[in-house]
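>>> Below are the sequence and a predicted model for it; my questions follow.
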Amino acid sequence: MYILFGDTVIDSKELKELIEAESDFKVVKDMSKGSKRDDILAYNLSISIDTLKEIMEEDGDIDELSEGELNEDDLFDEYLSLAEEVATSLDEILPEGAILDIRAYKWDLSDNDIKLIVAIAHEEIGERKLKDVMKTLVKQVE
C-alpha cells in the first residue's frame, strides 16, 4: 500500500522490510489499510521475550527477575514498557518528519513475545490525529 507522507509517497511493504532488517521487531501484519487513512502507516509488531531479557540484562534490570522480586503482573508491565521503549528507536530508520504512536498490548505466551502496534505519520498530521487512529487500530487487534 502506498502512503502519502508529507511531500513523498512511501510503500508500506518497503518500510516493513526495513523495520525487520534494521530492528529486533518482526512485522506480524501491515495494518496501514486498517487505519482507514491514506496518510498513516501502521504495523502490528512482535519482539521476542528473549530479546527483552537481553536488554534488561544489559541495563542491569535482570537481577530483580532472577531473584523473583517481580510477580507475573509486574513482569508483564515491565515487558510491555520495555517493548514500547525499544520501539521508540524505530524513529531512527523512519523518514524525516515522522511521528509515532506505540502501544504494546499483549504478552503472547505461545510465541513467547510481546505484540505491539505502531502508527506512523508525518508531523503535519499531528499527535492528536495519530492518537485517534491508534484507538481504531487497538480495537482491531482486541
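Great, that's in hand. Numbering: from 1, shown residues only.

>>> C-alpha from now on. contacts and neighbour counts both.
Will do.

>>> the strands in the chain, which residues?
For the chain, the strands defined by DSSP state E occupy 2-5, 8-11, 26-30, 40-48, 98-108, 113-122.

>>> Confirm for me that residue 39 is in contact with residue 4.
Yes - judged on CA atoms under 8 Å, residue 39 makes contact with residue 4 at a distance of 4.8 Å.

>>> one step back: export the strands of the chain as CSV, with columns for mean neighbour count and distance to residue 82.
Below are the strands of the chain laid out as CSV (neighbours: other CA atoms under 10 Å; distance: least, CA to CA, whole Å):
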stretch, mean neighbour count, distance to residue 82
strand 2-5, 18, 28
strand 8-11, 12, 28
strand 26-30, 17, 16
strand 40-48, 24, 10
strand 98-108, 19, 9
strand 113-122, 23, 10
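
>>> hold the first one in mind and look at this next one:
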Amino acid sequence: MAYVVIGDRFVDSEDILKTILKGTEFKKVKDLTKGSKREDTLVFQIIQDVNQLKKELDTEESGIAIDDEELVEELMSLADEIAYNIEEFLPEEVVCYVYSYHYDEGLEEIRTIVVAASEEIGGLRLRDVAERILRSVD
C-alpha cells in the first residue's frame, strides 16, 4: 500500500489497483508505486496478451500484409492505446504517461508502464520520471 499526494489529497494506490483490475481485462497489473520512492506519482505495470492484441489489430482479415518488425510496432502502439484506458480509473486531476517497453515473444505478452501524477507536475517532468522508472523495472 502506498499513499500518493494528488492535488490536495492522498490517494491509496492499492485502491486504484483494485478498481483497475475490476474494470479491465489486462493479463496482469502490478502496482509499482511504492518502488518508485516518490510521494507524488502513481506507477503501474500492465501486462497485455499479444494474442488478444493481434485479434484487435485484425491484419489478416483486412488483407494487409506486414512483416514481423511492423507487426511488433503495431502491437506496441495498440498496447499503448489500450493502456491509456486506465485513465478513467485514476483521479481526474492527474496526467498520465504510458509507454509499452517490452515485447516478450516467448510469453506472448507486452509490458507497459503507466505513470500518473498531479497536473502541476506537467507532461515533460512526468516523462522524466517515467524514464527513470523504466530503467529500474524488470
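In hand now; what should we look at? Small disclaimer: the values here were computed from a predicted structure and weren't measured.

>>> Send over the TM-score of the superposed chains.
The TM-score (TM-score structural alignment, normalised by the length of structure 2) is 0.88; 136 aligned residues with a CA RMSD of 1.8 Å.

>>> returning to what we had before: can I get the strands of structure 1 in TSV with distance to residue 83 of structure 1?
Formatted as TSV, the strands of structure 1 follow (distance: least, CA to CA, whole Å):
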stretch	distance to residue 83 of structure 1
strand 2-5	25
strand 8-11	25
strand 26-30	12
strand 40-48	7
strand 98-108	7
strand 113-122	7
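
>>> Go ahead and confirm residue 40 of structure 2 touches residue 115.
No - using CA under 8 Å, residue 40 of structure 2 is not in contact with residue 115, being 10.4 Å away.

>>> Count the residues that sit near residue 26 of structure 2.
By other CA atoms under 10 Å, 16 other residues sit near residue 26 of structure 2.

>>> likewise residue 38 of structure 2?
Residue 38 of structure 2, neighbours per other CA under 10 Å, totals 15.

>>> That one and residue 12 of structure 2, how far apart?
With distances taken as CA to CA, to the nearest Å, residue 38 of structure 2 is found 13 Å from residue 12 of structure 2.

>>> hey, what's in contact with both of the two?
Overlap of the contact sets of residue 38 of structure 2 and residue 12 (by CA atoms under 8 Å, 6 or more residues apart in numbering) consists of residue 4.

>>> which residue numbers in structure 1 go with stretch 48-55 of structure 2?
The alignment of stretch 48-55 of structure 2 onto structure 1 (TM-score structural alignment) covers residues 47-54.
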